[in-house]
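Novice: Sequence below, structure please.
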Amino acid sequence: MTLAFLLTSLVIVATPGTGALYTIATGLAHGTRASVVAAVGCTIGIVPAMLAAVTGLAAILHSSAIAFQTIKWLGVGYLLYLAWITWRDKTELVADAVSSERPGSWRITGTAVAVNVLNPKLTIFFFAFLPQFVDPARPPVLQMLYLSAIFMAMTLVVFALYGAFAAGVRTHVISRPRVVTWMRRTFAATYVALAARMAVTTR
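Specialist: A predicted model of the protein is given here:
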């Protein structure tokens, strides 16, 4: 594990995507406890994508340098794609309705898991992202499982903080959409910088 992996993972996790938006919306609608449950569900939802990616990548990383370069450029393209969709994202960080009747923990967890399981971008992300930080001289499967576990732990913490913050300042978030726009554009610019760094990285 390197500092580059930690920083890149933090930026990716902190970017308001589908799971983060669901956690924030849950916090806005139902409070801190419900948002933490949503964060746990979103984290669990990462497991299928992670396992699928790790299983396929184990063989690829044993192949030629051409395969490694191909994966590297997939990673660069994916980061640029994330920058593009993040810059153009206009989704409002508000719940559909603020209800006094809170859904049960199992319902929130199930919805959160589905949000990530049904998101094909997650598997593509792991496929393009993990190989950039794997040492070819060491067993790739164990490394990818370890890195994935760290990524999931970061997801849980960041999403829980997002949800708790949304629950605490819901009126300010709803009334100041420019703050969300500024945050997304900052993340988009960071993605471009990460893609440039990855493009010049050699094995």
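
Novice: Only C-alpha atoms from now on, for both contacts and neighbour counts.
Specialist: Fine.

Novice: Ala29: which element?
Specialist: With the criterion set as DSSP states H and E, the secondary-structure element containing Ala29 is helix 18-30.

Novice: the inter-axis angle of the helix or strand following that helix versus helix 18-30?
Specialist: Under the assignment DSSP H and E, the closest C-terminal helix or strand after helix 18-30 is helix 32-44. Regarding helix 32-44 and helix 18-30, their directions subtend 160 degrees when assessed with axes from the mean of the first three to the mean of the last three Cα atoms, to 10 degrees.

Novice: Who are the packing partners of helix 32-44?
Specialist: With contacts defined as 3 or more Cα pairs under 8 Å, 6 or more residues apart in numbering; DSSP states H and E, the secondary structure elements packing on helix 32-44 are helix 18-30, helix 105-117, helix 140-168.

Novice: what comes into contact with the first one?
Specialist: Outside helix 18-30, the residues within contact range by Cα atoms under 8 Å, 6 or more residues apart in numbering are 14, 33-36, 38-39, 42, 93-95, 97-100, 102, 112, 115-116, 159-160, 162-167, 170.

Novice: Here is the second sequence; please produce its structure so I can put it next to the first one:
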Amino acid sequence: MNIELWLGFVVASSIMLAIPGPTVLIVISYSLTHGKRANLPLLFAVILGTTVAVSGSLLGLGALLRASAFWFTVVKIMGGLYLLYLGISILRDGALPTEPNAPIRLDSRWKLFVNTFFATALNPKSLMFFVAFIPQFINTNTDTTSQLWILAITFITLATIIVSSYAVFASSAFSYLKSPRIQSRFNIASGSLLSLAGIWTLISKRPVS
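Specialist: Model prediction:
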């Protein structure tokens, strides 16, 4: 494919992915409270969740959500409720009283993986965004199928690198933020933001083509 179009896609995607969204908030929250033990499950969750979302878009799910109010509402409710559930869970952990020297409660790696995967994959806005975004970087004079998959693989790779960078940065700060009081405050902040993201998803309207 055209190298200029591909580079433009890389730059635009990197900017979009670097803006903190629900997945980034979850990754930072888990990395700050669980340290380096969270890096691997979060990495696999982001890779698999992004792959599911991008593949779904390429296979027509994104277009279906744009065309069908019913299916958009179904996916929107699923994604919104899940974000709201995660937000309330993290917010509740932050609101619970803790002793100054009490050990920090750690979730299993499986739970970290599952929560991050579903938050990444069940995002109707991401599915539709990719459908609307990617055609701008396709050269219609050559084979479009191969270009679609090149861009899809590029997007998944960029998402993995950028979100992993957030995770590594946050987990590196884990040793400096072991205070239950500090982690409680961060959980309250991130839980509130995730809850707001869930509410925003639930009340969002389907874009009109």
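
Novice: Now the TM-score, please.
Specialist: The TM-score (TM-score structural alignment, normalised by the length of structure 1) is 0.60; 142 aligned residues with a Cα RMSD of 3.1 Å.

Novice: if we can go back for a sec, export the helices and strands packed on helix 32-44 of structure 1 to JSON lines and tack on mean neighbour count and distance to Thr86 of structure 1?
Specialist: Output for the helices and strands packed on helix 32-44 of structure 1, formatted as JSON lines (neighbours: other Cα atoms under 10 Å; distance: least, Cα to Cα, whole Å):
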{"stretch": "helix 18-30", "mean neighbour count": "26", "distance to Thr86 of structure 1": "11"}
{"stretch": "helix 105-117", "mean neighbour count": "19", "distance to Thr86 of structure 1": "17"}
{"stretch": "helix 140-168", "mean neighbour count": "20", "distance to Thr86 of structure 1": "17"}
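
Novice: Reformat those as a markdown table; add distance to Ala189 of structure 1.
Specialist: What follows is those, written out as a markdown table (distance: least, Cα to Cα, whole Å):
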| stretch | distance to Ala189 of structure 1 |
| --- | --- |
| helix 18-30 | 19 |
| helix 105-117 | 24 |
| helix 140-168 | 20 |
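
Novice: what's the closest of the ones you listed to Thr8 of structure 1?
Specialist: Each of the helices and strands packed on helix 32-44 of structure 1 was scored for nearness to Thr8 of structure 1 using Cα to Cα, and the closest is helix 140-168 (10.0 Å).

Novice: So which bit of structure 2 is that closest one matched to?
Specialist: Mapped onto structure 2 with TM-score structural alignment as the criterion, helix 140-168 of structure 1 occupies residues 144-172.

Novice: Next, the mean deviation of that stretch compared to structure 1.
Specialist: In the superposition with structure 1, the aligned residues lie an average of 1.2 Å away from stretch 144-172 of structure 2, counting by mean Cα distance after the TM-score superposition for structure 1.

Novice: Relative to structure 1, which residues correspond to stretch 9-17 of structure 2?
Specialist: Structural correspondence for stretch 9-17 of structure 2: residues 5-13 of structure 1, per TM-score structural alignment.

Novice: Pull out the buried residues from the helix or strand where Ile15 of structure 2 lies.
Specialist: Following DSSP H and E, the helix or strand that holds Ile15 of structure 2 is helix 3-18. Residues of helix 3-18 of structure 2 classed as buried under the neighbour-count rule (16 or more other Cα atoms under 10 Å) are Trp6, Phe9, Val10, Ser13, Ser14, Leu17.

Novice: Reformat those residues as JSON lines; add distance to Leu158 of structure 2.
Specialist: Formatted as JSON lines, the entries for the buried residues of helix 3-18 of structure 2 read as follows, by distance: Cα to Cα, whole Å:
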{"residue": "Trp6", "distance to Leu158 of structure 2": "13"}
{"residue": "Phe9", "distance to Leu158 of structure 2": "11"}
{"residue": "Val10", "distance to Leu158 of structure 2": "8"}
{"residue": "Ser13", "distance to Leu158 of structure 2": "8"}
{"residue": "Ser14", "distance to Leu158 of structure 2": "7"}
{"residue": "Leu17", "distance to Leu158 of structure 2": "8"}
